[in-house]
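**Student:** structural data only, the sequence is not supplied:
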């Protein structure tokens, strides 16, 4: 039984035999009762605002074209923002930081004394026998 429709009575619709056979096959594929399948189809048409007489193909194509136009518009806006706002702002910020950057002076840790080759810096003191 269909949930929510258990207490409703059945009505008879007059449709052609070939259409009834085709509709029953459709309902079996959908795993729905005939009432629920028909209700789903009616809801689909009402929700999407289309008529069974209309072809869905051109509507989808026009919708796709409209979306592409809008995406291209958004891309154009983003390129314009980048060109006229972002790049000049970045350039100004970089110029400010370059001017304010302090000169780096090397830290003075110890004084380096150049050592000449073959120069003896320390010598051993020679002891005489008297000093010991």
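**Tutor:** Cool, the structure landed. Values in this document were obtained by computation on a predicted structure and should not be read as measured data.
**Student:** from here on, contacts and neighbour counts on C-alpha atoms
**Tutor:** OK.
**Student:** what comes up buried for the biggest helix by length in the chain?
**Tutor:** Of all segments of type helix in the chain, defined using DSSP state H, the longest is helix 56-81. By neighbour count on 16 or more other Cα atoms under 10 Å, the buried set for helix 56-81 is empty.
**Student:** alongside the first one, take a look at this:
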């Protein structure tokens, strides 16, 4: 049973035998009932504004080419922005940070040359007495 359509009654439509066979095969491929398949087809045509009499081949190919051109245009714009704006800005920022980088100064308490000094006072050994 089709969900949401359980309470609706069936109507009959007269369709040629060859068309019905083809339609039923198509319904089996979609794994849908005949009513739901027909509903999906109608909604597709209405949503996309397509007439079954129109050919989709050249029309879809033209749209595909147009989309590819626009995508290529966007890619070119992004590359230009990267080349002319992003990379120079990053380079300037890096040079600013390198110059502003604080130089390491030794701590006040730190002594570089620590010499071992002789103590001013020595302990007397017992022998020296």
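**Tutor:** All right, it came through fine. This is a predicted model, so every value here is computed, not measured.
**Student:** and the longest helix of the first structure, which stretch of the second structure?
**Tutor:** With TM-score structural alignment applied, helix 56-81 of the first structure matches the range 56-81 in the second structure.
**Student:** can you give me how far that stretch is from the chain middle?
**Tutor:** 19 Å (Cα atoms, centre = their mean, to the nearest Å).
**Student:** cool, and stretch 113-127 of the second structure?
**Tutor:** Taking mean C-alpha positions (Cα atoms, centre = their mean), stretch 113-127 of the second structure and its chain are 74 Å apart.
**Student:** cool, and stretch 81-93 of the second structure?
**Tutor:** Per Cα atoms, centre = their mean, the centroid offset for stretch 81-93 of the second structure relative to its chain is 23 Å.
**Student:** what is the end-to-end distance of it?
**Tutor:** End-to-end distance of stretch 81-93 of the second structure (Cα to Cα, to the nearest Å): 17 Å.
**Student:** how about stretch 27-43 of the first structure?
**Tutor:** 16 Å.
**Student:** next, the contact list for residue 72 of the first structure, please.
**Tutor:** Contacts for residue 72 of the first structure (Cα atoms under 8 Å, 6 or more residues apart in numbering) come out as none.
**Student:** isn't residue 37 of the second structure up against residue 25?
**Tutor:** No: judged on Cα atoms under 8 Å, residue 37 of the second structure makes no contact with residue 25 at a distance of 11.1 Å.
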